[in-house]
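Chemist: Okay, predicted coordinates and the sequence, questions at the end:
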Amino acid sequence: MAKTIAVIGAGSWGTALAVLLARKGFQVNLWARRPEIVSELDKTKENKGYLPGVKLPAGIRPEHDLRTVSRGADLVVLSVPSHAVRLTARQIKNFLPQETIIVNTAKGLELETKKRLSEVLAEEGFNRVAVLSGPSHAEEVGRSLPTTVVVAAADKNTAEYVQDIFIDPTFRVYTNPDLIGVEFGGALKNIIALATGIADGLGLGDNARAALMTRGMAEITRLGVALGGKAMTFAGLSGIGDLIVTCTSMYSRNRRAGIQLGQGRPLAEVLSGMGMVVEGVRTTAAARELARQHKIRMPITEEIYRVLYEDKPARECVATLMERPRTHEVEAGIW
């Protein structure tokens, strides 16, 4: 069992996981990109910018130097935005033994390559990679509210090892061998959260939100299965579970961004005011390209892309979706 764990990334999720692990008795080295955040964590024992109101246990040691954070770590939790995963992996790999387990917690795709993040990590030389996903807002995990997630890895022993590290009376962890499905579920639900947020910003009501979530899951499943995921995975925690919490909670930055877009604010203004990465924006572009490459129908994703990248008015997108040719709800067993 690991003794020292490095958490790379002191945003809300990285901090919440560091708190969880420290409460379990692990020594946690928590890396923050900015030195002023390290100083604040040291002095106040609280991440006021990203996770206010949650006190850091004694077992957390904030650091700014990646070499220092990585040294002696038996396990590394990677909690940086998806667009920073490859660079961060390159920066830390020379400090770690090849057998070190990397637990990725970002939910997205690499925009330039359209690859899943476990594929990115494998390309950078890490051969023991696990993914932690599921309905899990940092604000609630940090306060020890009941949360259930899933860990996926190509190797069963790796998944079960990570399961043992994280599982706690308030943090239940399942394992799932479908790494592809778990990653696509976690990444693509952010697109639908943007869509439901836009609908809320337009004042379209509960019926529209429910329809977007349901048909959104159909899109997610179609693309995920086409690329190797298992259909049942999308009915689980990393699929419908994560979709529900992200599309209905104000903790969700993707939903909050969508609400502002629906209210007519420009994308650049919305993103600059968020203070945190809105993963769904990049993921929309990557997923749209994958869908076109593999000839998968993703009408909601297509319309969200047009809102984000082509300045199409959101209300026109609603009309486009509602006026599509009539069809059956279930086709070929995958909606």
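Modeler: Ah, there it is. Keep in mind that this is a model prediction, so the values were computed, not measured.
Chemist: rest of the way, CA atoms for contacts and neighbours
Modeler: Fine.
Chemist: all strands of the protein, in order?
Modeler: 4-8, 27-31, 46-47, 51-55, 60-63, 75-78, 101-104, 109-110, 115-116, 129-133, 147-153, 171-176 (DSSP state E).
Chemist: what about residue 103, distance to residue 153?
Modeler: Distance check for residue 103 against residue 153: by C-alpha to C-alpha, to the nearest Å, it reads 9 Å.
Chemist: need the helices for the stretch 1-150 of the chain, in chain order.
Modeler: Along the stretch 1-150 of the chain, counting by DSSP state H, counting those that start in this stretch, helices occupy 12-23, 35-44, 66-70, 85-92, 117-123, 138-141.
Chemist: alright, now check it against this:
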Amino acid sequence: METTGMAEKRIGIVGGGAWGTALAIQAVRAGAQANMLLRDADLAARMNQNRENDLYLPGIPLPAGLNATLNADDVLQADAVLLVTPAQFLRDSLAAIAGKWQRDVPAIICAKGIEKHSGALMENVVRDVLGDVPVAVLSGPTFAQEVAAGLPAALTLACRDREMGKNLVEMIGTSAFRPYYSSDVTGVEVAGAIKNVLAIASGVVAGMKLGDNARAALVTRGLAEMSRLAIAMGGRAETLMGLAGLGDLMLTCTGTLSRNYTFGVALGQGQSTSDILSSRRSVTEGVHTAASVTAVAEKYGVEMPICTAVNQVANHHAPLRETLDTLLNRPFRDEH
């Protein structure tokens, strides 16, 4: 196990899924005590006794410095708290613990999405519930299983306060888990949310057997959609070319460990949204975000035909072949 040599660091993790567990394991590797806040008492007891998250990350041993608990006080007495609940549940999760949050403790957002009913990015959700607490966003091309296994990964940690961002990078980073600092919180958030929608589209292409040419075209034009909205919302173009943008898009649009990609594959093979989701334990964020991003794009006057098509098929039962034909018959235009 690699550690930084810093004694008695404490990192809290809100969320007990695969990604929360992987980040808790990484926190221990970085030299911290990791306390995970769970809602499932039976799962917490099994994790502490058997040293495994058998529901969400089976087969990966949990290190001695990781503790699962139902007690928010144990988790919030920390140097930083990672928020790893799914995006659509983040507001309710925070509301349950807001009264115990210490105002100087950074909230590191690890959820990727846009809130469905409000169109809010996760930073805005955190500030709505917790007020003026320090906020950072951790995002990039990472599968939980690989991070938990200690395989190399690089990602972006965005924070408007450079000094705090750099401190957080040192707090959670190791040689095999490399956060790169950015000040572009908005760009990183938009990229992390929209890549899930585009991964569904990429999966549909694979499920319909439309070929590698089509998938390459879709991912590239999807990146253009992502960039247009991020810039319209105040993000920077270069962020979309980095780990949180292009990097995460490449991974999620091609990796079979991606829930969004495999959802799209099943959709392309003719399965319905309800049937696919009912067979899954983990949340497929892109389905919810497809609806959110369509509304946000309309608000900002940004054209996003691929994301709109995903929303129509995944959330409104639009015929897949007809929706594809509509996309393919759009007028020719300049690339940039």
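Modeler: Arrived safely, thanks for sending. Please read these numbers as outputs of a predicted model, since none were measured by experiment.
Chemist: what's the TM-score here?
Modeler: Comparison of the two superposed chains (TM-score structural alignment, normalised by the length of the first structure) gives a TM-score of 0.96, and 329 aligned residues with a C-alpha RMSD of 1.2 Å.
Chemist: one step back: mind listing the shared neighbours of residue 103 and residue 153 of the first structure?
Modeler: Counting by C-alpha atoms under 8 Å, 6 or more residues apart in numbering, the contacts common to residue 103 of the first structure and residue 153 are 129, 130, 131.
Chemist: between the residues you listed, which has the most around it?
Modeler: Sorting these by how many neighbours each has (other C-alpha atoms under 10 Å) puts residue 131 first, at 28 neighbours.
Chemist: Skipping its backbone neighbours, what lies nearest the aligned residue in the second structure for that residue in space?
Modeler: Mapped onto the second structure by TM-score structural alignment, residue 131 of the first structure lines up with residue 137. Distance criterion C-alpha to C-alpha, 6 or more residues apart in numbering; nearest residue to residue 137 of the second structure, sequence neighbours excluded, is residue 109 at 4.6 Å.
Chemist: Can you tell me what that neighbour aligns to in the first structure?
Modeler: For residue 109 of the second structure, the equivalent position in the first structure is taken to be residue 104, counting by TM-score structural alignment.
Chemist: so what's that match up against?
Modeler: 77, 78, 79, 117, 118, 129, 130, 131, 132.
Chemist: Could you report the distance from the fourth one to residue 88 of the first structure?
Modeler: The span separating residue 117 of the first structure from residue 88 of the first structure equals 12 Å under the rule C-alpha to C-alpha.
Chemist: ok, now which ones touch the equivalent of residue 16 of the second structure over in the first structure?
Modeler: Per TM-score structural alignment, the equivalent position to residue 16 of the second structure in the first structure is residue 10. Counting by C-alpha under 8 Å, 6+ apart, residue 10 of the first structure makes contact with 30, 31, 32, 33, 79.
Chemist: what lines up against the last one once you look at the second structure?
Modeler: Using TM-score structural alignment, the equivalent of residue 79 of the first structure in the second structure is residue 84.
Chemist: Ok, the first one next?
Modeler: Under the alignment (TM-score structural alignment), residue 30 of the first structure pairs with residue 36 in the second structure.
Chemist: hang on, isn't residue 167 of the first structure packed against residue 173?
Modeler: Yes. Here residue 167 of the first structure reaches residue 173: they are 5.4 Å apart, a contact under C-alpha atoms under 8 Å.
Chemist: Of these two, which one has the most company?
Modeler: Between residue 167 of the first structure and residue 173, residue 173 has the larger neighbour count (other C-alpha under 10 Å), namely 22 against 17.
Chemist: From the centroid of the second structure, which residue is nearest?
Modeler: By C-alpha atoms, centre = their mean, the mean C-alpha position of the second structure lies nearest to residue 112, the distance being 3.1 Å.
Chemist: corresponding residues in the first structure for stretch 185-203 of the second structure?
Modeler: Aligned using TM-score structural alignment, stretch 185-203 of the second structure spans residues 179-197 in the first structure.
Chemist: how far apart are the matching stretch and its match in the second structure?
Modeler: Compared with the second structure after fitting, stretch 179-197 of the first structure deviates on average by 0.4 Å (mean C-alpha distance after the TM-score superposition for the first structure).
Chemist: now that stretch, how far from the chain's geometric center?
Modeler: Remark: stretch 179-197 of the first structure is offset 8 Å from the chain centroid, using C-alpha atoms, centre = their mean, to the nearest Å.
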